[in-house]
Each structure stands twice: as structure tokens, then as C-alpha cells.
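# what shape does this take:
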Amino acid sequence: MKKFCSNWMQSLIAGVAVAGVLGVAYWSFVGLPENPTFSATTQTVANSSSPTTDLAPQLLNITVYRTPTCGCCQGWVEHIKQNGFQVTDIVKPESEIQTIRQKHNLPSDLTSCHTSEIAGYLVEGHIPVADVKRLISQKPNIAGISVPGMPIGTPGMEMGDRQQSFDVFAFKKDGQTRVFNSYKF
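The predicted structure is shown next:
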């Protein structure tokens, strides 16, 4: 039984790693859809932080749901902690995280490796902290925001100086999406 569990865990870890690499390769090759009717702000992740002093402390409480085998998710958790958020970090099986995504009607093409809830919004993936702060301070009429896949250079996905351009998408409960912010490198 012990050998079975060890082999199973090794297979699971290898599968998650392969899925991450394939996801990055897919989004790099295909790219993400643009919404020409929405004017997005373009900036870099490095200049994306904003002070948390403008936000009430209770607004900075975030719950993060991640699987036990994902290291990049832990990197994102550290990113938001370093920027003043109080984090409840919950490790769950993927099936339970999918249920949380469904509750907020996250379109399947906007999924990533971890899911968070803050102030009634869903926050999916490796989103820069400035976009989370903008979401909770502006309170737009949306269900949440997402960075699909795992773009290189996003918080938690750092790989030296390598950075991949990416968009942060806003989505509504009815499935409508638009670009919330854009990062070009």
C-alpha cells in the first residue's frame, strides 16, 4: 500500500507539472482573446502595486483555495501577504475548487491553478496585487477577475527576467468577459 501511494503521488506531481507546462505553451502559442470595445490599461507587473493604506483592513481578507501539489500557488499567496493581505490558505482537492468556480460562474476558458474569494468576488490565478486592490476598491458589477493559465512572470510564476505578456479578464455571472487590465512585455 505504501509503494502504491508513493507511485500515485509521483504520478500526480508529474501530471500537474506537465499540465502546467502544456498550459503555458498553449496560451503562449494561441494567445488570449482581445475585446476591442474595452479600453485596457497597459502596465508592467513591477509598477503594479499600490498602497493598502487606502483600503479598510477588513477588505484585505482573502481566502485562497489551492491543491496540495502546486508550488506556484504558494508563491502567489506569499505575493499577496507581502502586500498587506490577510490570507486564509485552504488546501482542497481540485473537484472542490471547481465547485467554488462554478458558484461564481467562472467561464472554463478562464481557469487557472488556484482560486480565491474576496469581498464577494472570485479571483482566479496569478493576478497582480494591484488588480485585486482595484477590484475591491472600485467594486465593479462583475463576478470576478482571472488570469487564465499560468503566464511566465506573473506573481508566483517568476522565472528570472523572463516575462510573458498577459491580460487580466473580468467576467460576469452571465459569462460575458472583457479585459480588466493588460500587461505587455
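# going by C-alpha atoms from here, please, whenever you check contacts or count neighbours.
Will do.
# all helices of the chain, in order?
2-30, 71-81, 94-103, 129-138 (DSSP state H).
# another sequence for comparison is provided below:
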Amino acid sequence: MEKDIFLKNRSYRTFTNDKISKTELLMMIENARLAASAKNSQNIRYALVENENICDKIFPLTRWAGALPDWNPSVEESPVAYIVMCLPNDTPLNINLNYFDMGLAAQNILLTAVNMGYGGCILASFDKKSVHDLLNIPENYNCEILIALGKPFEIATVVEATDGNTNYYRDVEKRHNYVPKIPLSKLIF
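Okay, here's the model as predicted:
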């Protein structure tokens, strides 16, 4: 397997205005549904948003880049599509297993997006109730994860973490995002 796709699959937070089609979003979900699932429960449901008006309503309900105080992308840099991952609020399956499933599915979504020339960012910091109401999600489901998607405007580069510091940072132009990763030699016991 080519390592390049993993290097390209970063958390992108600024996007161009190039659109993503409903067909492309459906392909991302097709690959997400193939992910492993605890007890094969397949509890995740998805809401797909590529409508510009609805994207514009979701964007102010999001919070970005917790490690970068007082920073959010501008409206001009906002995502052109979203995938909302929802879970039933009455599932007997342990919630941690459902979150495990969402992580696997989200990774498949983002790898598919990268393969298509897009990028994304997994957000847990968003106004879940407002998004739930805006998208008319059924009452027996909760919005849990929001995946912001688009063609990346920024450049993301993996760099080696030094002294255990894994805080990501941006350059002075705020276009280049650096993502420190702990060296392989420090991960293995």
C-alpha cells in the first residue's frame, strides 16, 4: 500500500470553493459502510450536505482547531460539503463501541475523499442540536460527528515531533499547517 495517501490524509481546515457532488458523497458513504463494525451492529446513519445554502448555515455552528486559540477558518475558506454521522439514542451497544465504529467509518470517508482529490476534517465541536434540527434528523438519532469536506486550500505537512511536543501549528501566512508526529522509534515498546 502506498504511504502517500496516509500523508495526504490530514485534518484540513481551509478549502477552496470547488464543489463536491452528491454522487461523490455517496461513494464516500459506500466505502464507509464497508468498515468493520462492533458486533456488526452497523448503527451509524449519515446525513449528506452539499447544498451551499445549508453548508452556509452549518458553518457558524462549528468550532475548529482546539490547539490554535482564537482561530477558525474564514467564511471564504469554509467547507463545501459535510457528512454528519449519527447514532441511535436507544442502542443497547456500548457507546464506546459505536465511537470505535465511527472512527473506522470516518477514516474510510476521509481516505476516499483524499483519493478523489479532496480533504476533510472530523469535528466533534459543533452545535449538535442545531445541526440535528436544521437537517431534520429523526428524533431517535443523535448527531455525533461532523466531517467537513472540500478541496484543501491549505498545505499540510507531517513533521517529526521534538521533545514529545505534538501541537500542530500554522505558518505566518496561515496557509501551511504543520502536524508533528511522534517518531516510530518512540512508539514501540
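# TM-score of the superposition?
Once superposed, chain against chain, the TM-score is 0.27 (TM-score structural alignment, normalised by the length of the first structure); 92 aligned residues with a CA RMSD of 5.9 Å.
# could you dump the helices of the first structure into CSV with distance to residue 147 of the first structure and mean neighbour count added?
Shown next, in CSV, are the helices of the first structure (distance: least, CA to CA, whole Å; neighbours: other CA atoms under 10 Å):
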stretch, distance to residue 147 of the first structure, mean neighbour count
helix 2-30, 11, 13
helix 71-81, 12, 19
helix 94-103, 14, 15
helix 129-138, 11, 17
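# out of the ones you listed, which comes closest to residue 88 of the first structure?
helix 71-81 (9.4 Å; CA to CA).
# quick one: that closest one to helix 2-30, angle?
70 degrees (axes from the mean of the first three to the mean of the last three CA atoms, to 10 degrees).
# still on that earlier bit, any chance of JSON lines for the helices of the first structure, columns distance to residue 182 of the first structure?
Shown next, in JSON lines, are the helices of the first structure (distance: least, CA to CA, whole Å):
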{"stretch": "helix 2-30", "distance to residue 182 of the first structure": "15"}
{"stretch": "helix 71-81", "distance to residue 182 of the first structure": "18"}
{"stretch": "helix 94-103", "distance to residue 182 of the first structure": "23"}
{"stretch": "helix 129-138", "distance to residue 182 of the first structure": "10"}
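# which among those helices is found nearest to residue 42 of the first structure?
helix 129-138 (11.9 Å).
# which one's the longest strand in the second structure?
strand 141-150 (DSSP state E).
# would you mark the buried spots in that strand?
141, 142, 143, 144, 145, 146, 147, 148, 149, 150 (16 or more other CA atoms under 10 Å).
# so what's the closest residue to residue 148 of the second structure other than its chain neighbours up against?
Nearest-residue entry for residue 148 of the second structure: residue 82, 4.7 Å, with adjacent residues in sequence omitted and distances by CA to CA, 6 or more residues apart in numbering. Contacts for residue 82 of the second structure (CA atoms under 8 Å, 6 or more residues apart in numbering) come out as 48, 49, 50, 55, 146, 147, 148, 149.
# please repeat the previous calculation with a cut-off of 10 Å.
Residues in contact with residue 82 of the second structure, defined by CA atoms under 10 Å, 6 or more residues apart in numbering, are 20, 25, 46-51, 54-55, 58-59, 120-122, 146-150.
# other SSEs contacting the longest strand of the second structure?
Counting contacts by 3 or more CA pairs under 10 Å, 6 or more residues apart in numbering; DSSP states H and E, strand 141-150 of the second structure packs against strand 45-49, helix 52-58, strand 81-88, helix 95-115, strand 119-123, helix 128-134.
# re earlier: write the ChimeraX selection for whichever of the contacts of residue 82 of the second structure are buried.
Command for ChimeraX that selects the buried part of the contacts of residue 82 of the second structure, burial taken from 16+ other CA under 10 Å:
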select :20,25,46,47,48,49,50,54,55,58,59,120,121,122,146,147,148,149,150
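# count of neighbours near the residue nearest to residue 146 of the second structure when sequence neighbours are not counted?
Spatially, and ignoring its direct neighbours in sequence, residue 146 of the second structure is nearest to residue 84 (4.6 Å; CA to CA, 6+ apart). Under the neighbour criterion other CA atoms under 10 Å, residue 84 of the second structure is assigned a count of 24.
# how far away is residue 84 of the second structure from residue 143 of the second structure?
7 Å (CA to CA, to the nearest Å).
# now swap in residue 87 of the second structure and tell me
In terms of CA to CA, residue 87 of the second structure sits 7 Å off from residue 143 of the second structure.
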